[in-house]
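1. sharing a model prediction with you, sequence too.
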Amino acid sequence: MKPAPFDYVRAASLDEALSALHEAGDEARVIAGGQSLVPMLNMRLARPSVLVDVMRIGELARIEHRKGMITIGAGVRQAQLERWAPLAGTLPLVASMMPWVGHAQTRSRGTVCGSFAHADPSAELPLALLALEGEVHLRSKKARRVLPAADFFLGMMATAAQPGEMVEAIGLPAHGIGTGTAFAEVARRHGDFAIVACAAIARPGGAIRLAVGGVADTPQAIALPDPSDPDFDDRLNEFAWALNARDDLHASARYRRDLVRSLGRRTVEEAVSCRS
């Protein structure tokens, strides 16, 4: 199939992009890498009347590290982030995820913020945003606002972005001293969306956070005790059931719950062992 007709705006500046989005309202979509949007256009699952291309806007293609926060602009491609020299030291959880994000070919085109805006519950980068308790920077012609990750994802491929708004950037807190992280996922093939993905963060003082993707309609997170705690397995089991897994072509609900328990424990144990 081919997409329904649309107008195309190649914005040369952020002001031009925001003006085009403001004029078109909910009939507009931002296009950057296009790795998720273009297939949806071709299958006519998305039918915007205007596409606003933001990939010629230089100020959106920056990665900045300021005051303990890594800010990634809407024009940063996934491959650019993967090759960013400080990544392993400042965002080790994200560094461990990047090889699992699609394939090298798609990472060379797809953008980091595009993955958040698409909000697929099985994608790795939205899981990282929730696990790290990051923030989403939204901007329209009239205003800016910042939302925590937990408030941005509303459902499967649904976000809190309003008509006329775009994801200008996302912010992720830099890796703290004494913090351990771990990531693991199970997929049918490497590069496919995860059947279940787990990201764990073990902070100094015993605080442990586990985030799970691929099960519920959005990534979900929980605070857990140390794996040696007698209540750990019960808490993890309750979490696995609370995600309301469903059967589909890729896996049964029971298999997904089993993966949350086994993969969840493994990632938490690895994160705890990496604390220093």
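-> Now that the structure is in, tell me what you want to look at.

2. CA only for contacts and neighbour counts going forward, please
-> Noted.

3. buried residues in the biggest helix by length in the chain?
-> The single longest helix within the chain, with elements called by DSSP state H, is helix 253-274. Neighbour counts over helix 253-274 (16 or more other Cα atoms under 10 Å) mark 253, 255-261, 263-272 as buried.

4. tell me how far the one residue sitting closest to the centre of the chain lies from residue 212.
-> In the chain, the residue lying closest to the centroid (Cα atoms, centre = their mean) is residue 126, at 1.6 Å. Applying Cα to Cα, to the nearest Å, the value for residue 126 to residue 212 is 10 Å.

5. what ranges do the strands span in this protein?
-> 7-10, 28-31, 50-53, 63-66, 69-73, 135-139, 144-148, 153-155, 158-159, 166-173, 180-186, 196-202, 208-213, 220-224 (DSSP state E).

6. what about versus this one:
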Amino acid sequence: MKPAAFDYLRPSSLEEALQQLAAGGDRAKVIAGGQSLGPMLNMRLAMPSALIDLNDLTELAYVRDGGAFLSIGALTRHEQIAGSALVQARCPLLGQAAKTIGHYAIRQRGTLGGSLAHADPAAQFPLIAMTLGAEIEIARQGGSRRVPASAFFQSAMATALAPDEIIRCVHFPTISVNEGMSFQLFNRRHGDYAIVAVAATVALQDERVVHVRLGLSGVSAIPQSCDAMVRPLLGQLASAVWAADVARAVRAAVTPEDDAGITAVYRKELTEKLVQQALERALTRAKG
């Protein structure tokens, strides 16, 4: 099957793109990497009246150190993030996750902004944004706004992005002293979306766990923060026993649903195993 007819537009600036998007109304769509939208067009799951190609907006492709935050432009490709020395030094969890996305060809084309806007509940970047408490900067005609990841993702493939808005960049908190990070996933084949994925950061002080950020995908319609589940276990000695205790607590708290071929019980078992692995590896990295 081929796409339905649409007008093709290729703006030379973000302002021009926003004007075209506003003029197109609810039926205009933007495209950058096209790794998700392309197949949807071919299957006519998406039938926009106008397709606005952002690939000339190279000013939206960057990785910048902002001190407490790492700012990454929406048009930055997955492979650029995976290979960035700045990402590895300042926000290694993001780099770890980027390396696991799809295959090489997909990482060469897919973009950070596209992944967040598409909001697939099994995708890596929405999970990292939710886990770290990233802020998503959104542009519209005449202004912009920042939305925390916790408010941006609303349901499976549904976000707070309005029809006339475009993601400009994302601000990810950077790593702190004595903090370790780990990203773990389980999938059937290399390159597939994860059945369950876990992102974790652990900060230590005097060999005790003082701060944890823990997120899951694959167990709910949007990436899920588990910080509240971990809070009662803070202050304990950093050890494999502590990691196992947290993993059991998370398993007991999550409520995945059965779907074709994958039971809720299986997802809960995967969750416990992956949370324990992620926390143990994050502890090792935090200890230096």
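-> Nice, thanks for sending it over. Here the structure is a predicted model, which means the values were calculated and not measured.

7. quick one on the thing from earlier: show me what the longest helix of the first structure is packed up against.
-> strand 180-186, strand 196-202, strand 208-213, helix 232-242 (3 or more Cα pairs under 8 Å, 6 or more residues apart in numbering; DSSP states H and E).

8. quick one on the thing from earlier: figure out which of the strands of the first structure is closest to residue 40 of the first structure.
-> strand 28-31 (11.7 Å; Cα to Cα).

9. what about stretch 264-281 of the second structure, how far off from the first structure?
-> Mean deviation of stretch 264-281 of the second structure relative to the first structure after superposition (mean Cα distance after the TM-score superposition for the first structure): 1.2 Å.

10. so where is that stretch in the first structure?
-> Stretch 264-281 of the second structure corresponds to residues 253-270 in the first structure, going by TM-score structural alignment.

11. nearest spatial neighbour of residue 112 of the second structure, chain-adjacent residues omitted?
-> With Cα to Cα, 6 or more residues apart in numbering as the criterion, residue 112 of the second structure has its nearest non-adjacent residue at 5.3 Å, and that residue is residue 74.

12. so that neighbour touches residue 114, yeah?
-> Yes: with contacts counted by Cα atoms under 8 Å, residue 74 of the second structure reaches residue 114, the gap being 7.3 Å.

13. what about those two, which has more around it?
-> Between residue 74 of the second structure and residue 114, counted using other Cα atoms under 10 Å, residue 74 has the larger neighbour count: 29 against 24.

14. from residue 166 of the second structure, how far out is the more buried one?
-> 9 Å.

15. find the residues that touch each one of the two.
-> Counting by Cα atoms under 8 Å, 6 or more residues apart in numbering, residue 74 of the second structure and residue 166 have no shared contacts at all.

16. that older thread, the longest helix of the first structure to helix 232-242, inter-axis angle?
-> Interaxial angle of helix 253-274 of the first structure relative to helix 232-242 (axes from the mean of the first three to the mean of the last three Cα atoms, to 10 degrees): 140 degrees.

17. aligned partner of residue 142 of the first structure in the second structure?
-> So residue 142 of the first structure corresponds to residue 142, using TM-score structural alignment.

18. contact partners for its match?
-> Residues counted as contacts of residue 142 of the second structure (Cα under 8 Å, 6+ apart): none.

19. what does the one 3 residues further on give?
-> Residues in contact with residue 145 of the second structure, defined by Cα under 8 Å, 6+ apart, are 137-139.

20. quick revisit: identify the contacts common to residue 126 and residue 212 of the first structure.
-> Here residue 126 of the first structure and residue 212 have residue 219 as joint contacts, going by Cα under 8 Å, 6+ apart.

21. distance of the nearest residue to residue 11 of the first structure once chain neighbours are set aside from residue 209 of the first structure?
-> Among residues not flanking residue 11 of the first structure along the chain, residue 17 sits closest, at 5.1 Å (Cα to Cα, 6+ apart). Separation of residue 17 of the first structure from residue 209 of the first structure (Cα to Cα): 37 Å.

22. give me the number of residues near the nearest residue to residue 148 of the second structure once chain neighbours are set aside?
-> In this structure, residue 148 of the second structure finds its nearest non-sequential neighbour in residue 135, 4.4 Å apart by Cα to Cα, 6+ apart. Residue 135 of the second structure: 23 surrounding residues under other Cα under 10 Å.

23. ok, now which ones touch residue 135 of the second structure?
-> With Cα under 8 Å, 6+ apart, residue 135 of the second structure has these contacts: 129, 146-149, 170-172.

24. nearest to residue 92 of the second structure, of those residues?
-> Out of the contacts of residue 135 of the second structure, the member with the shortest distance to residue 92 of the second structure (by Cα to Cα) is residue 172, at 10.8 Å.

25. that closest one and residue 73 touch, don't they?
-> No: between residue 172 of the second structure and residue 73 there is no contact under Cα under 8 Å: 11.2 Å.

26. between the two, which one's more packed in?
-> Set residue 172 of the second structure next to residue 73 and count neighbours by other Cα under 10 Å: residue 172 wins out with 25 against 22.

27. so what's that one up against?
-> Taking Cα under 8 Å, 6+ apart, we find residue 172 of the second structure in contact with 69-72, 91, 129, 132-135.

28. okay then, goodbye and thanks.
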